[in-house]
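> generate coordinates for the sequence data below:
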Amino acid sequence: MTDTQPRFAKAPKVLDPLGDADTEREAGRKRNYAKVGSGRPSSLIYTYGPGAVMDLPQFTIMPSGLDDWDRIWARRDGAPPVIEAPQLRQVVAKLLNSKHIELRPFPWQAVAFTGSEDGRDLGVPSRVFPQWLRCTGCDNLGLISQFSYANVKRYRPDQARFTHEKCYGRPDRPRSKPSAQTAVPARYLLACPDGHLDEFPYDWWVHGGAACASGIDHPQLRMTDRTAGKGAAATITCTQCDKKRPMNEAQGEAGAAKLPYCRGRHPHLGTFESGGCGNPAKLMLIGASNLWFGSTQSVIVMPQSEADRTDSLAVRLRGTHGEDLAEVRGNAKLIRMILKSQVELEGVDDATLLAAVEEALAPEAPEEDQEERIRTWDPVDLLVPEWVYLQKDPLGPRQEDPASGLTLSKRDWESTWRGGSVSRVLAVESLRKVNALLGFTRIDDMDRVGDLPRRLVPLTRDRPEWTVATEDRGEGIFLQFDEARIAAWESVVEDSPLWQAHVEAHDRNFTNRFSETAERVKPSTRMRPPRYWLLHTFAHVLIRQFALTCGYSAASLSERLYAWKESEERPAAAGLAILTTASDSDGTLGGLVQLSEPERLRQIIERALYRARRCSSDPMCATRTPSGNEDFLHGAACHCCVMASETSCERANRFLDRRFLVELPGGHGPLAFFT
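Alright, predicted model coming up:
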C-alpha cells in the first residue's frame, strides 16, 4: 500500500441508488428516487467533486467516490465513453500509480426532446451529508432517521427536502397543533489536515464525552442560535438532562484541544482508516471555502504522435481479452480476429498494433520505482509536448487537426519590434483543453501533488482504473520570446540584489508554509526562474488589456506559461499563451483570436506596457521588496496594477514584479526587459 491508498477498517457500505430503486419496485414498495439537483461539469470538477459538500436548496449532499459511479455506467450496454488526451492520461497514470487509467466524462446524456427518458439512468451518485439535521420550527437536533424525506415532483428537485412531521414549535412559542417543518443540515463538521471529514459529535460534545445522566442512549438534543454572524454562536442543549454547551468553545487552538481526535473518516468512500487517524480535529462549517481543494491537471490537446497512438490503443486493449492477447502476442492477424468486434482498428498498421499489445501486457513497475517517479515528477513535464509542437510553423496559412481540435495560424509578426523581444505569434483559432481530477485536499491547498502524498485524498477505495475529466473548447494567442534576449537579460537579473531578495523570501515562504516538505526538498528547486517572473507579469498585463477589447471578461481569460531553462530533459522555453475556453461543445466566439492581427496586437502590447508603468499604489507598490522576515512572493505588483483573479492565474498571484517588465522609480531600471 502507498500513502495514496490507505487501509480501511471495514468494508464500505455500497452506494447504488438505482439498484435500491429496483429492489423497492420489485418488492411492491413505491419510493421516489428522482434526482435532487444538477451541476455543470466545470463546477463538479473544480468546486463540488467527490468528497465536497454541495449545497442544494433544502439540504446538502456529497458526491461519492468513483467506485460507486461504476454501477451507473454498468447499467449501460457497451464500454463507457473515454476522453482522448494521451499526454494528460500518461501523467495521471503516473501520479495515481495506475498504468492503464482512463479519462472519462461525467455520466450524463443530453435529452432529444422535453420529457425524453434519455439519460435518466445517468447521474452522479451522492450521499446526504451531514446527516445531523435541525428542525427550523422547534430547533430539535437529530440524525437523519428522525426526519421524513419528500421528493414527489420529478421536475421540481428544488422541492426535495427533509421534514420534522410533528413539530410543536419552540418551547417559548409552542403550537396547539403539530405541523410539518423543514429540517436543514446542522452546520458544524470536523476535519483534519490529512483530508478526513466527519460529523460533529453533538451528543458527545454536550455531555463532555460522557453518557447522558438520564440513562437514555440517544437523548433528544436542541440547537439554539440567537446571534447571527459571530462564528460558532449556537448552543447545544440536551432536553433529557438539561446540560448545555456553546459551540464557540470548539473554536481556535484552545477549542481544538477539547475536540476528539480524528477517526480517519472518508464519507465519500464510506470508509474509516484502520486504527483511526490520530490527528487533532478542527471545527469547520459546511460552507467553508477550505473544505475541499480539488487537485487537477490540464493539457491543451496536441496532434498525436506515433507513441501517443500506441499508448491510446494499449489502454483500449487492456480491458479487452487480456488473457487471450497474451496467448497470441506477436501474431497481428489473430489479434485482429479477436478484437474485430470490440476495438476499432481501421488505419492501425501491424507494427503499431503489436507495439500496443506489448505495452498493454507489460507488467507494472516495482512499487519503489513508481513512488520515485511521483516524487521526482515536475509539472513542467506536462507543458513540454505543447511547447515542442508550437515551435513548428503551421503548414499553410491555416492548419487544422480535427482529431485534437487544434487549429493554428501564423501571424506575420515583425521580429524587429522592440529589438526582437517577441519573435513569433500564433493565432490559436480553436483548441481543446482537457482537465482531469486526481484527488483533493482539505484545510490547505497544495502546490504539488507529490509534496505530501498522504494529504491527497483518493477518489477510489482501491487503485483507480479511471478518473473523471472534462473537455473545454476555446481559442487563444501564443507569443514566443527570443531565447537569446531572454537568456542575456536573465543573467543580469540573477546577479542583482532584487533577485537575491526574492530568492531569500521564497526560501522563508517555503519553510514556513511547507515545513514538512521543506525537510526533504530544497526550496531553490521550487523557485521559478527570472524568465518566469517576466512572462508571468507580462501575461497579467496583457489579460487586463485584452479584457478591454476582446469582449470577454478578465476572469474568463487564463494564462499558460512556457518558461524554463534548458536542461538534459527538455529544451529551453520562453513563451506564453492567453486562452479563453468554455465547456460548451461550440467553444467560444473568436473575439480573442481576432486580436492576434499584428497591428492590433502591437497596439495592445504597447498600451499594456504603458499602463504597467503606473499604479495607483505607487510609490509603495513600485518599491516593494521583501526583507527581514517578510516572505511574500511578489515585488512591484498589487491588485491595482498586475494581480488577476484566481481563474486567470496559474500561480495564485505569486512570482510577479513589474520591475522585470518595465522601468519603474527606485533604481532598478537595468532589470527592465522592455526598455
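> hey, let's count contacts and neighbours off CA atoms from now on
OK.
> what separation do you get for residue 225 and residue 136?
In this view, residue 225 and residue 136 are 11 Å apart by CA to CA, to the nearest Å.
> do the same with residue 516
To residue 136, residue 516 is 44 Å away according to CA to CA.
> same check on residue 393?
Distance, residue 393 to residue 136, by CA to CA: 65 Å.
> looking at the two, which is more packed in?
Counted by other CA atoms under 10 Å, residue 393 and residue 136 do not tie: residue 136 has more neighbours, with 19 against 14.
> contacts only, for that one.
Contacts of residue 136 were listed using CA atoms under 8 Å, 6 or more residues apart in numbering, and they are 181, 182, 183, 184.
> to compare with the earlier structure, here is another sequence to fold:
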Amino acid sequence: MKKGPIGKVSRSQTVTTYGPGSLYELRTFKGGAIANSVIVAGTHLWPVDEMQEVSEPTLAASLGVDRFLMPPSAEDDDNPVPVPAYRFPEWLECNECHRLGHVNIRFDEEIDAPPKCSANDCNGYGVPTRLVVACHPGDGDASGNSPGHIDDFPWTWWAHSQSGETTCKSPEIYLEAKGKKAGISGLVVQCKAKDCGASRSLEGVFNKDAIAWSCKGYRPWLGSRNDDGTCEPCERPVRTLLRGASNIYFPVSASAISIPPLSSKLIQEIVVRGRPILNSLKQDHADGKAIDREMYINLFQNGIPGFRRYERDQIGMAMDILLENAAAGGQKLTEAQQKDRERQALTHDSDEDQLEDDFENKVVEDYDLQKAHLLKDYLELLAKVHRLREVRALRGFQRIESSPVADSYSQACAPLSKFPEDWLPAIETRGEGIYFELSKDRLAEWETDEAVLTHIAPLVANYLRYCEDRGIEDIDMDLVAPGYLMIHTLSHLLIKQLSLECGYSSASIRERLFYGRSEGEQWCGVLLYTASGSADGTLGGLVRQGEPENLDKMMASSLENARWCSSDPLCIESAGQGVDALNLAACHACSLVSETSCEQRNLLLDRALLVGTPDNPEIGFFHDYLHGDNH
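Modelled structure (predicted):
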C-alpha cells in the first residue's frame, strides 16, 4: 500500500459511493490519465481515534453495534485524516508499449509519479487495467449471501485459453488493438514470450460463462492477498466487469429518523460526549445498585464542557430516558418496527415544550385540508416536518446487482471489516420534510379491484422469479402490493416536481415509505425530506410546499406529467423493464430519480397505477380526479 494521499471524498460519499470495498479513481499525472485506482480499505484500518461519534441508540442496537462513528473529514487541508486504501486492480498496463504486469515485476514504483514501465527503451507508465472479475451471489449458490469477492482479470489465462495451455513458462502479456472492431471487441490479449505467441480477443469477455474458473474468494479491501482472513473459500463462477462500472459497488445502508425522546440534543450530547459517565451509570443500573442521581448529575454538569447550560432536572430526565432505553435491551427493532415508531411521531404534533429537539412536526388541520381540491378526497393526513435528523449507517455492500430491500437492517451484504467491530461508519443529516398518508377507504377499495390485481400480475411474477433465483425464502409480498407500488411511484413524481418548486436538487430529496397493516388498520404514506449534512437542508422551502394549496397544485402537476412519457407507448404498455423486469410503466424519462433518493434503487415502480393505461384508465388510483367533471 503506497503511502500518501491520493484524493478527497466527502463524508457522505464515504458511507455511500466510496465506502470500504469500493473502487476509487484519481485522474492525475500526464495530462489527466488515471494514475491511481484503489480499493477503500476495511474499517479495521480506519483512524478510529480521529473520528467523531454520532448518537442514535435505537438504530445502533438494531444493527448490533454500540456506536456510530463519522468518517474523517477531508475539509481540513492543514491536518487531513486519511482513510487507507490498497492499489486495485494490481495489474497495470503501460500506456506506451501496452505491456501488462504488476508493480515491482513489470513496473517500478515511483515517488509522486505513476509506476514506470521497466521494459527496455520504453518511457511509458502504468495505468490500471480496465477489467476485473467478481462472483455473483446468485450463481451456483442459493444462500442469498453477498460476499463481495473481487479480483484481477486473469490476463495470462485469457491469452492462453484457446491455445490448449493455461500459461507458458515465462509469459509476457500485452493488450493491443487489432482489426477493425471498435470498443472492447477490438482488443487482443497476446503473450509475446519466446516460442509462445498465444492470443485471444476480448470479444465475448462479458458473457456470463466467459471465465472458466471459479472465484478465489479474494477480499482485497481487507488486506493483501497473503494476509490471513483476506481470502475465503468460494466456488462460484466469476463474471467480468469494467473497473469503472456502476455495478461494481452497491452500498447497503440502514437509517433511522430521530424521534422523541431520543431526538433531544441533550441526550445526543450525553451519548457522544459523556459516554464514560453514561457507561458507569448503565453498569450501576444493570448491577441493581442504588443510583446516586445527584452525583451523576454533578458529573455530567461539571465533567462535560457546556453542560451547565442545562437545568439539573433536564439532565435527570435525560438519564431516566437513557436508562429506560438500556433496560429495554437497547430496543432492537426491525426496520418495519422502527418505521412504525416514526409514523407515530409523524402523525402527531410534537411537544412544543420540548427544548432543543431535532424533531419538530405539525399535523395540518383537517379543516385546512378540506380546502384543497385534490387532497381533500385522497389524503387521510398531512404533516409538515419543520425539523428532522436522520442517521444513516453503512452496513456493507453488494456487487453486480442490488436487490429490492424488505428490511435494510438485516439485508445480506459483504463485511466492512476483517474483524467484528463495535461500531459502524455513519453520517447524520438534518433537514425538513412533508409527510402524508392516502385515504384508507379509497385505498382498501382500490387495492382489491380485480383489474388492478390483473395489471400488476406480470410484476408479481417477475418478483417471485427474482426471489426464487436467489434463494430468498422470506418473501415480503408487501413490496409488490398495489398500494406500495403506487405510493412509491407517486413519491418519485413528487420528488421531480419538488425540485422545480422549492429550489432543492432532486438528489437532495429522499423518500421514506410507510406501508403496512396492524390490528385491522392499514396505512400508505410517504415522508419526503431533505438530507443534507449542512444548513442547506433546512431552508424552509420544502415545508412551504407542504401547505395544502401548494401540495395540491404540485400533486396535480405531477399526475398530469405522469399521463404521458416520451417513451410511450412502449413504457405505458411494458410488462416488465429495468433490472430483472421489476418495473412496469416506469423509465428514466418519466419516473426514475437519483438512486440516493430512492429506498428501492429505482425498482418496483408503475405510473399506470396512478393514472391508468389508455386501454384501462380505471386502474389508476387517481382516476376519479383525472377524469372527473371538476378536473
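> fetch the TM-score of the aligned pair.
Once superposed, the chains reach a TM-score of 0.78 (TM-score structural alignment, normalised by the length of the second structure), with 581 aligned residues with a CA RMSD of 4.2 Å.
> please identify, among the contacts of residue 136 of the first structure, the one with the most neighbours.
residue 183 (28 neighbours).
> alignment lookup: that residue to the second structure.
Matched by TM-score structural alignment, residue 183 of the first structure corresponds to residue 126 in the second structure.
> which elements pack onto the helix or strand hosting its match?
Remark: residue 126 of the second structure resides in strand 126-128, with elements defined by DSSP states H and E. If you count contacts as 3 or more CA pairs under 8 Å, 6 or more residues apart in numbering; DSSP states H and E, strand 126-128 of the second structure packs onto strand 34-40, strand 92-94, strand 113-117.
> have a look at how far, on average, that strand is from the first structure.
Mean deviation of strand 126-128 of the second structure relative to the first structure after superposition (mean CA distance after the TM-score superposition for the first structure): 0.9 Å.
> measure the residue of the second structure most remote from its centre to residue 169 of the second structure for me?
Distance from the C-alpha centroid of the second structure, by CA atoms, centre = their mean, peaks at residue 195 (50.7 Å). From residue 195 of the second structure across to residue 169 of the second structure, the span is 10 Å (CA to CA).
> where exactly do the helices run in the stretch 151-300 of the first structure?
202-206, 252-256 (DSSP state H, counting those that start in this stretch).
> how about the ones you listed, which one is nearest residue 236 of the first structure?
helix 202-206 (6.2 Å; CA to CA).
> which outside residues touch the closest one?
210, 211, 218, 219, 221, 236, 237, 238, 243, 244, 245, 259.
> can you do 6 Å?
244, 245 (CA atoms under 6 Å, 6 or more residues apart in numbering).
> which element, helix or strand, includes residue 53 of the second structure?
Using DSSP H and E, residue 53 of the second structure falls in strand 52-54.
> tell me which helix or strand comes right after that strand.
Downstream of strand 52-54 of the second structure, the first helix or strand assigned by DSSP H and E is helix 57-62.
> check the mean deviation of that following helix from the first structure.
Compared with the first structure after fitting, helix 57-62 of the second structure deviates on average by 2.8 Å (mean CA distance after the TM-score superposition for the first structure).
> quick one: the helix or strand following that helix aligns where in the first structure?
Sequence order places strand 67-70 as the next helix or strand after helix 57-62 of the second structure, per DSSP H and E. Using TM-score structural alignment, the residues of the first structure aligned to strand 67-70 of the second structure are 102-105.
> can you check stretch 549-557 of the second structure too?
Here stretch 549-557 of the second structure aligns to the first structure at residues 599-607, judged by TM-score structural alignment.
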